[in-house]
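> structure of the sequence below:
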Amino acid sequence: MIGIDFGTTNSAVAAPTGTDVTIVPNDRGDRLTPSVVAIDRKQAVVGSSARNQSVQHPDRTVFSVKDYMGTDEEILVGDRPNASSFVPEELAGMILRKLRQDAESALDRAIDRAVVTVPAYFNDRQRQATKHAGEIAGLSIDRVLNEPTAACLAYGLRTGADRLILVYDLGGGTFDSSLIEMGDGVFEVVATNGDTSLGGDDWDARIVEWLEADLREEYGCEITDPVSIERAFEAARTAKHELTSRKKTTIRLPFLELESETVDIERTLTQTTFESITRDLTEETIRLCEQLLAESPYTKSSIDEVLLVGGSTRMKQVRSQVATAFDIEPSTQINPDEAVALGAGVQAAILDDTLPVPSEDTDRQLDAVSASSTGGDLKLRNPDDIVVLTVTPQSVGTTVMTDLQTETTEYSVLIPRNTPVPAHETGLYTTVADDQRYVRIEVLQGDGPLADNELLDAFDLGPLPPRPAGEPDLEVQFTIDQDGLLQVRAKDRDNEIESGVTIESVFGRTADEIQAMATNLPEVR
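Next up, the predicted model:
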């Protein structure tokens, strides 16, 4: 079994080898694989090769597939009008298949099982879509592990200390924050919060917006050509990376196609300007962390360590604002790009009962491990009796009709957010009309007003025997398993009538449809 960090920008694989959990290199010898897919005729190209051809062929290339997980959006890839249509699970399946193939080559063995990480704030649909992508890739996903928990698992096994950790996880497309108690081999998530649509891509977009505003002022026109748009975003990504180690950088875009002319662009972006145009994005991540703390029994002063996870935490303004907000210099003991994958590899070893047993000199080796931000493979300390306890990131419940005449409904929460999982809760309800034969059970996830929450599924309980309104004793049970996946059952306790649903089919896709996607997946290289 392997551990996979399926990221918005990059993905990584880790596996136990001897007394280590190591990052498994891809076929190019790289420790990270860009999460980019390009469709070239009947082949799918994944990784650096796909990213490198994106400027010339933007229509054939898909970035940030993870952002679409759990949606029913169909993504067109290829030259119009002959483009092919894919659902997000298929494209994600191509990336996961490439990771599996490279890992099989590097480890010289067949691989059919994996732990895959997801943002802690992923909802049920997004988690199920991730599992389906694994099936399409030829992998059985034994555990869907939250990214902050994985990172803390890797960090905790390296340090061996008892601490309260705030995990600040800023990836390419998502942001998560989790508060985790760590001690005696137990990693317990106290609370989690986040935003699945906030990530490093938004910082890239702000650079492009800044550039476009400058071009409008000078040339009075917009960047509309797809190739030019992709060139602008690629330049923005490069500038962002360069500003992690420089005070300024130059953005050069020769022969850029605008609406009415071709121009040579050269602009200087300073670190000060970059911080200014993105300050509200970083402040939003801090606000989410503060909200997390407010919902926990702890305060800022209780935090022993802030652990930075995700490649986007390399940005200077992120590190400085986090340090200021929590009055702690953030930890960089594990490479932020690799921490999640390493934790997934540890979880895979635990589930597979192949957790490496340290040799006698493991502690001496561990003490010699560098604390630099470049990290390295994970030397395991005290690997026995490891327990990972997590929570549900969003509340789940059902709708309750409170007024039959006006058809007014309310959201009845059965399992509140940050409840430890696995979790099981029961609610008692009744009918609202005389001789009502069926009751509609809607399954909702979220923490907003009724209309803002996600409708995961719905089913009918019945036919019920005719009785006066309010007389039936109806029981609704919500169960969340260790992966955060949900099962709902409802029954009439007086008449042994029962119905239910397991939220495992995203948008009605059946097991046969998932298998067909796997069979028809293009050759991946």
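
> going forward, measure contacts between C-alpha atoms and count neighbours the same way
Will do.

> quick one, helices of the stretch 51-200 of the chain?
Taking DSSP state H, counting those that start in this stretch as the criterion, the stretch 51-200 of the chain carries its helices at 88-107, 124-136, 147-159, 200-219.

> the second one packs against which elements?
So that's helix 124-136. Applying 3 or more CA pairs under 8 Å, 6 or more residues apart in numbering; DSSP states H and E, one finds that helix 124-136 contacts helix 88-107, strand 140-146, helix 511-519.

> next, format the ones you listed as a markdown table and append distance to residue 181.
Listed next are those as a markdown table, based on distance: least, CA to CA, whole Å:
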| stretch | distance to residue 181 |
| --- | --- |
| helix 88-107 | 31 |
| strand 140-146 | 15 |
| helix 511-519 | 38 |
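
> quick one: which of those is nearest residue 221?
helix 88-107 (33.6 Å; CA to CA).

> in the closest one, what counts as buried?
88-105 (16 or more other CA atoms under 10 Å).

> please enumerate the strands of the stretch 401-525 of the chain.
Applying DSSP state E, counting those that start in this stretch to the stretch 401-525 of the chain gives strands spanning 408-415, 420-421, 423-429, 439-445, 454-461, 474-480, 486-492, 497-502, 523-524.

> equivalent analysis for the stretch 251-400 of the chain, please.
262-270, 305-309, 378-379, 387-391, 396-403.

> out of the ones you listed, nearest to residue 173?
Minimum separation from residue 173 across the strands of the stretch 251-400 of the chain (CA to CA) falls at strand 305-309, 13.1 Å.

> if we can go back for a sec, quick one, which of the strands of the stretch 251-400 of the chain gets closest to residue 486.
Proximity to residue 486 (CA to CA) singles out strand 396-403 among the strands of the stretch 251-400 of the chain, at 9.0 Å.

> check the offset of the closest one from the chain's centre.
In this view, strand 396-403 has its centroid 29 Å away from the chain centroid, taken as CA atoms, centre = their mean, to the nearest Å.

> the structure of the following sequence is requested for comparison with the preceding one:
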Amino acid sequence: MMMYIGIDLGTTFSLVSYLNPQGIPALFHDCHEVDEYRTPSCVYISENGVLVGSALEELLDDEPELTQARFFKLALGQSQVVYHDELGRDWSPQGLSALVLKKLLKDVQAATPELIEGALIAVPANFTDGQRKATKEAAKLAGLKHVKLVEEPVAAATFYGYQQQGDNTYFVYDLGGGTFDATVLQVGEQGLYALATQGSNTHGGKHIDDIIIAYVMDEFERRYGQCKLDAANQTKLRRYAQEVKVKLSKPGKSHLSKTLVIAGQTLDFILTQDKFNQLLEEFVEQTLQVCEHCLQAAGMDWSFIDTLLLTGGSSLLPLVKDKVAKAAGRSPNDLVCRQPHQAVAYGAALLAEQMFVTSPTKSKTLQGVCSYNLGFRAIGSDGKPKVKVLIAQNSPVPALASHTFYTNRDDQTRMVLEVVQQRDDEEPISLGVSSFLIENPKKHHGIEVTLGYDLEGLVTISAKDPATQKVIEHVLGEESLALNAQLLQEQQWLEQIEVNV
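Down below sits the predicted model:
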């Protein structure tokens, strides 16, 4: 038997899902803990083995000083090493993400003899091309052969809307562990159509943790003076910040009292709900600015929205509910916040089979939009770099656009172009330098270059000679080749690794 799974590969927690025999989405539980369905996205590698998720969290209760890797999802696509293990090996975000995926796959294999035919992994809507490709690289390293991507707000809207009747305009406020997405979608009998999306990589649950930790340290240093935190104290404070979020998200909870021991000093700490809200006021307002930009891009205001969905664990915070409701001119009770931790994974399970098995009679349309402008950066006539946009942000995907570039001298053997993504007035994000080989053209010889987004939001690039219609060879830059070498090394390590043994 073959099966298709959905995966929410999160910054702080990861989940793996499937459709049960009744067609209802469900989660695979931890193979060692039947009541545990969320895997903390954290890794520890030592000479004794590899621990991922709750197994590591339990060890940290006794050994908080251990050097662990977490939040590595935020570094995907940056071509950097983010963890140095106790065996002297350097790990990329892809390799660490692959270890989390291996743990999830172990849970699947313990629960069912069915083979995984395909996996649909949810990614933030504001992920760049580099981050999306890095996610697929992680899946390949973990041994998944058939992988596709879906955007998290699309997955969440699918879960909330799959049993609804009629046409509705949804606004998804997705405050995840490390990122924030705002997305407008239309959901109906014919399918799901994204109209606009906007996001931030600096607004998520991890950043709320940082705000709480900074406040605690301000109070500590006011009493005891400056202090540099070691790994053990960082672990203690991170856990306290997470406890604050969970407990002050519960109805009727007015404060949290805790005795903290930091660097050998005791701090009796009380954080009230009012003070907590004050700390997060600016943070939440910034997410609402992202929401307004998203509505403007869709040509709408809040009155056009039929259903306002909150998803992601941090969306449970009372301040988030109150401020989003006020901005939208609604009561907090009008907002839909059903199983925000699981919604993305459930939606991925619902979409997985549709994404892999084409059945025109059963499949509904799934129409996304691109979250970035796509084009080239080149030096203009004034000597300053300029970006030529070929595909605008929030264009429906898949999308293709072409532009003809010309050689500037005789016997030019290659044309070098820098592909970039860009959002609003932000700095362009380089996707790398691409070289196109040319067969002895004359000066002003035209080369037609085509950029595109596919259904997964991945960038495609090709070129041809308009005179001969011949496809021109595309050569990767040195940075891409170096990254491939790093991933090949990690693949060899991963083939020998079993997690949580």
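
> overall similarity of the pair, as a TM-score.
Scored against TM-score structural alignment, normalised by the length of structure 2, the superposed chains reach a TM-score of 0.90; 486 aligned residues with a CA RMSD of 2.5 Å.

> need the helices of the stretch 51-200 of structure 1 in JSON lines (columns: distance to residue 349 of structure 1).
Below are the helices of the stretch 51-200 of structure 1 laid out as JSON lines (distance: least, CA to CA, whole Å):
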{"stretch": "helix 88-107", "distance to residue 349 of structure 1": "15"}
{"stretch": "helix 124-136", "distance to residue 349 of structure 1": "18"}
{"stretch": "helix 147-159", "distance to residue 349 of structure 1": "12"}
{"stretch": "helix 200-219", "distance to residue 349 of structure 1": "31"}
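
> residue 455 of structure 1: which of those is closest?
Short answer: helix 124-136, nearest of these by CA to CA, at 9.7 Å.

> buried sites along stretch 356-368 of structure 2?
For stretch 356-368 of structure 2, a neighbour-count test (16+ other CA under 10 Å) marks 356, 366-368 as buried.

> again, but for stretch 464-480 of structure 1
Across stretch 464-480 of structure 1, burial judged by 16+ other CA under 10 Å covers 464, 472, 474-480.

> could you do stretch 40-56 of structure 2 as well?
For stretch 40-56 of structure 2, by 16+ other CA under 10 Å, it's 40-45, 50-56.

> name the residues that touch that stretch?
10-14, 39, 57, 66-71, 85-87, 96, 99-100, 103, 497-501 (CA atoms under 8 Å, 6 or more residues apart in numbering).

> go with 6 Å
The contact list for stretch 40-56 of structure 2 (CA atoms under 6 Å, 6 or more residues apart in numbering) reads 12-13, 39, 68-70, 85-86, 499-500.

> centre of the chain to it, how far?
Distance of stretch 40-56 of structure 2 from its chain centroid, counting by CA atoms, centre = their mean, is 21 Å.

> start and end of that stretch, how far apart?
Using CA to CA, to the nearest Å, the end-to-end distance of stretch 40-56 of structure 2 comes to 9 Å.

> and for stretch 287-303 of structure 1?
Distance across stretch 287-303 of structure 1, first residue to last, is 16 Å (CA to CA).

> in structure 2, what stretch matches it?
Under TM-score structural alignment, stretch 287-303 of structure 1 corresponds to residues 289-305 of structure 2.

> how about residues contacting the matching stretch?
Identification of contacts with stretch 289-305 of structure 2 by CA under 6 Å, 6+ apart yields 169-170, 182, 195-198, 328.

> now swap in stretch 410-425 of structure 2 and tell me
Stretch 410-425 of structure 2 is contacted from outside by 372-377, 428-438, 440-443, using CA under 6 Å, 6+ apart.

> need the buried ones from those selected in ChimeraX.
Filtering the contacts of stretch 410-425 of structure 2 down to the buried ones (16+ other CA under 10 Å) takes a single ChimeraX command:
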select :372,373,374,375,376,377,428,429,430,431,432,433,434,435,436,437,438,441
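
> residue 234 of structure 1: how many residues sit nearby?
Using other CA atoms under 10 Å, the number of residues around residue 234 of structure 1 comes to 17.

> show me what it aligns to in structure 2.
Using TM-score structural alignment, residue 234 of structure 1 lines up with residue 239 in structure 2.

> distance of the residue nearest to residue 332 of structure 2 when sequence neighbours are not counted from residue 315 of structure 2?
Leaving aside its sequence neighbours, residue 332 of structure 2 sits nearest to residue 325 (CA to CA, 6 or more residues apart in numbering; 5.2 Å). Distance of residue 325 of structure 2 to residue 315 of structure 2, computed by CA to CA: 12 Å.

> more neighbours, the two?
The residue with more neighbours, out of residue 325 of structure 2 and residue 315, is residue 315; 23 against 17, by other CA under 10 Å.

> what about that one, distance to residue 204 of structure 2?
Relative to residue 204 of structure 2, residue 315 of structure 2 is positioned 10 Å away (CA to CA).

> can you check residue 288 of structure 2 too?
Residue 288 of structure 2 sits at a distance of 13 Å from residue 204 of structure 2 (criterion: CA to CA).

> now do residue 195 of structure 2
From residue 195 of structure 2 to residue 204 of structure 2 the distance is 23 Å (CA to CA).

> same deal with residue 436 of structure 2?
With distances taken as CA to CA, residue 436 of structure 2 is found 40 Å from residue 204 of structure 2.

> how far apart are the strand or helix carrying the match of residue 234 of structure 1 and its match in structure 1?
Using DSSP states H and E, residue 239 of structure 2 falls within helix 231-247. For helix 231-247 of structure 2, the mean deviation from structure 1 after alignment is 1.3 Å (mean CA distance after the TM-score superposition for structure 1).

> swap in stretch 192-200 of structure 2?
Per aligned residue, stretch 192-200 of structure 2 averages 0.5 Å (mean CA distance after the TM-score superposition for structure 1).

> what residues in structure 1 pair up with that stretch?
Mapped onto structure 1 with TM-score structural alignment as the criterion, stretch 192-200 of structure 2 occupies residues 187-195.

> and the residue nearest to the spatial centre of structure 1, what does it touch?
Nearest to the mean C-alpha position of structure 1, by CA atoms, centre = their mean, lies residue 119 at 3.0 Å. For residue 119 of structure 1, the contact set (CA under 6 Å, 6+ apart) comprises 146-147.

> counterpart of it over in structure 2?
The alignment partner of residue 119 of structure 1 in structure 2, by TM-score structural alignment, is residue 124.

> how far away is that match from residue 174 of structure 2?
Distance from residue 124 of structure 2 to residue 174 of structure 2, by CA to CA: 9 Å.

> list residues touching both of those two?
Overlap of the contact sets of residue 124 of structure 2 and residue 174 (by CA under 6 Å, 6+ apart) is empty.
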